[in-house]
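Sequence first, predicted coordinates after that:
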Amino acid sequence: MPPIDRRTFHRLAARAAALPVLATLAPQAAQAAEPRPSTVARGLQNPWSLAFLPDGRMLVTEKRGQLRIVEPDGTVRAPLAGVPRVDAGGQGGLLDVVPDPRFADNQRVYWSFSEPGDDRGSNGTAVARGRLDGNTLSDVRVIFRQQPKAGGGSHFGSRLVFDRDGKLFVTLGDRFSRKDDAQVLANHIGKIVRIDTDGRAPADNPFAGQNGALPEIWSYGHRNVQGAALHPATGELWITEHGPQGGDELNIVGRGRNHGWPVITTGRNYGTGTRIGEGEVRDDVVAPLKHWVPVSIAPSGLAFLTSTRYPGWQGSLFLGALRGQALLRLELDGNQVVREERLLTRLGERIRDVRQGPDGLLYVLTDNADGRILRLEP
């Protein structure tokens, strides 16, 4: 469905307030006004990910291969030394970054990137870790490599999320040219994997010990997941996923489950608009909570708001939109999306990432050659 204008939105919201399922949500929604974006830092070249350290400093990746510290006052530091070479081209480069849950004790950070392969033109998503020592990363090692590597510069994923047990989820794309492999358990193409901090597969993973399946795999049938966050109450992994021509999805990831791509999707083939795969639903495939059709928003970045800094918004889910050039707020009733609101549309910029800061405020990254960190002021 195409985006609606503000007048239409308020008319529909008023009508929805009369429905029993939304009646209790309407008074909250009426209190909230769109926050004002203020620039915290700028001059970042195509920033991809933002993560907060315990002391309020920010780690920011730039797609071309630099990892930087940004001070709370917005000072952008020189790139950290020690980052391995990335294959920066197309959608590839230096991607997500997260601190270890025990960062205060071990100073470790983890990042994903498109790693060049041995064969000319091949590459694949990889995950590395290192210890932050001043402005240098030491003890750097690659702990995971997507197999097999492939050619091209598309569909690398890749978001990193720690679960409550300290295991690391890694989202991996289908590399565009190998979409059929997303249904095959003998590779990492189009999968979400779950690994220990040293890269090994945990023994309680769903396919551990199964013949013909890689033990790292947590779920399969994914196209290109670039938004991921842990639900603050349930601990479930929520993701947003790029569809092709339409068919972007919001999903709760099922343990060991098939999410359908490319056999079950609401997306369509580029150009022709013809159907992909078998259809839009199948009993053994996890159905998305929400999909965007017929126009893609290109979702990237995902965060639950747990703070009370924005009246009426606690518990909402926020996601960036690249093609949609907006920050989307999804109002939830349990696992149902009951309202969508588009924010920051006047910026006219691609929103690459969104995070809740230690101060309870929302921070977003804009994706361009003069990228910014914006803070949403209530």
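Here it is on my side, so go on.

switch to C-alpha atoms for all contacts and neighbour counts from now on
Fine.

Quick check: closest non-adjacent residue to residue 353.
Once flanking residues are discounted, residue 353 sits nearest to residue 301: 4.1 Å by C-alpha to C-alpha, 6 or more residues apart in numbering.

also this one, for the comparison:
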Amino acid sequence: MLRSLKAATAAATLSLTLACDAAPEVFHSDKARFRLETVASGLEHPWSLAFLPDGSQLVTERAGRLRRIRGGQLDPDPIAGVPEAAVAGQGGLLDVVLHPDFANNQLLFLSYAHENHQGKTTRVSRARFAGDRLESVEVIFDALPRSRTNRHFGGRMAFDEDGYLYLAVGDRGDRPRAQDTRDDAGGVHRLTIDGDPAPGNPFLELTDVQPTFFTYGNRNIQGMTRHPITGEIWTHEHGPRGGDEINLISAGTNYGWPTITYGIGYSGLPITDKTAMPGMAQPLHYWDPSIAPSGMAFYTGTDVPEWQGDLFVGALKLQKLVRLKIREGQVVEEEDLITGFGKRIRDVRMGPDGVLWLLTDERDGEVLRLVPQ
């Protein structure tokens, strides 16, 4: 009898322990309690996320595949017809964004690293989404000149309120290119959906600046989002060792890289002794040391009213989510979230369901929802 009672007690304890272990971890912040809900896993270094009108999602894998998630299930087969990406170093299939009128025209845009005999570059293609495949795929932009490096492709994209496409191109690991306005590297380009310079671009009348440039002097932008109220385009970019920046993108602005920076070289040696110069913009906010920022999104949900309008930025190196409260152009509050999560955050998106979505940059990458409790 005693042995049976002990066995029953042990079994009950084990069952309770397993149940507790299986329970999702609840994270605490200054403003909210929330858990991370796994929507899908088994993705190879997912890079970008887009929400389709029917409630499903598209996810890019840096390895060159475009995947679809329906009803919380990852389709076993990738979307067919995706253009071939050069998968090496930081290159591969990068961003996916939907045309603002996607519900009617089914157009989407992909950025990716592309290679030919002249080298690699950041390329953008437009395509028509046909459910399980892409059709009418057309290259609309190649950043030139090409080079042999596998770094700093940039690749983040966003549409403005006028329907023009913003594309970030990194300096390709060659610092001086970001200040060379005849070179497509190291800046933000503003394009029509055909890849032409957008009307109203700041350098259209100049012969020594690429007409698609909207800004230059950018090192490697990998976060870009449109402000939900003002419609302005916000970005962040990787610094070297320190000097990660958040910037409000303004027409014709030189953001200074590498002439000014708050970071130092990976060798530990200075890149420059200047953090400011006339004619070069200061960042809205910067990190030192580097957090290696990734995707970013403004919170527009209603579950956590205290987060309304806050900017959320993922971090690769420091494996966390950062919340920034911004008032009148100043960061007035900064909070680190999910610091014990232990995975690289690649993308952050505000979902149509009113919650934040995250991608983890892992060989077995995940799509996650941040669900308030």
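All right, it came through fine. What you see is a predicted model, and the numbers here were worked out from it, not measured in a lab.

before we move on, back to that, need the three-state assignment for the residue nearest to residue 353 of structure 1.
strand (DSSP: H, G, I helix; E, B strand; the rest coil).

Quick one: residues contacting it.
By C-alpha atoms under 8 Å, 6 or more residues apart in numbering, the contact set of residue 301 of structure 1 is 226-228, 240, 319-320, 352-355.

In structure 2, which of these still touch?
Among these, the contacts conserved in structure 2 (both residues aligned by TM-score structural alignment, their matches' C-alpha atoms under 8 Å) are 226-228, 319-320, 352-355.

wait, which of the residues you listed is closest to residue 167 of structure 1?
Checking those against residue 167 of structure 1 by C-alpha to C-alpha gives residue 228 as the nearest, at 14.4 Å.

residues touching that closest one, list them.
Contact analysis of residue 228 of structure 1 by C-alpha under 8 Å, 6+ apart lists 159-161, 237-240, 301-303.

burial measure for residue 226 of structure 2, as a count.
Residues lying near residue 226 of structure 2 (other C-alpha atoms under 10 Å) number 19.

To which residue of structure 1 is it aligned?
When structure 1 is aligned by TM-score structural alignment, residue 226 of structure 2 is paired with residue 230.

For that match, give its distance to residue 270 of structure 1.
32 Å (C-alpha to C-alpha, to the nearest Å).

mind listing the helices for structure 2?
Along structure 2, counting by DSSP state H, helices occupy 2-22, 102-105.

Reformat the ones you listed as a markdown table; add distance to residue 356 of structure 2 and mean neighbour count.
Converted to a markdown table, those look like this (distance: least, C-alpha to C-alpha, whole Å; neighbours: other C-alpha atoms under 10 Å):
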| stretch | distance to residue 356 of structure 2 | mean neighbour count |
| --- | --- | --- |
| helix 2-22 | 23 | 11 |
| helix 102-105 | 22 | 12 |
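
With distance to residue 29 of structure 2 added, can I get these in a markdown table?
As requested, the helices of structure 2 are exported to a markdown table (distance: least, C-alpha to C-alpha, whole Å):
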| stretch | distance to residue 29 of structure 2 |
| --- | --- |
| helix 2-22 | 22 |
| helix 102-105 | 36 |
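
related to what we said a few turns ago, quick one: which of the contacts of residue 228 of structure 1 is the most crowded by neighbours?
Within the contacts of residue 228 of structure 1, residue 301 tops the neighbour count with 29 neighbours, counted by other C-alpha under 10 Å.

Now check that one against structure 2: what is it aligned to?
In structure 2, the residue paired with residue 301 of structure 1 according to TM-score structural alignment is residue 295.

Next: residue 201 of structure 1.
That one, residue 201 of structure 1, aligns with residue 197 by TM-score structural alignment.

Let me see the contact set for its match.
Shown in contact with residue 197 of structure 2 (C-alpha under 8 Å, 6+ apart): 190-191, 204, 211-213.

Please point out which of those structure 1 shares.
Checking those against structure 1 (both residues aligned by TM-score structural alignment, their matches' C-alpha under 8 Å), the contacts still present are 190-191, 204, 211-212.

Any idea how many residues pack against residue 305 of structure 2?
12.

circling back: between the kept ones among the contacts of residue 197 of structure 2, which is closest to residue 54 of structure 2?
residue 191 (27.6 Å).

these two touch, right, that closest one and residue 166?
Yes - under the criterion of C-alpha atoms under 8 Å, residue 191 of structure 2 lies in contact with residue 166, with a separation of 6.4 Å.

After the helix ranked longest in structure 1, which helix or strand is next?
The longest helix of structure 1 (DSSP H) is helix 6-17. Using DSSP states H and E, the helix or strand that follows helix 6-17 of structure 1 towards the C-terminus is helix 20-23.
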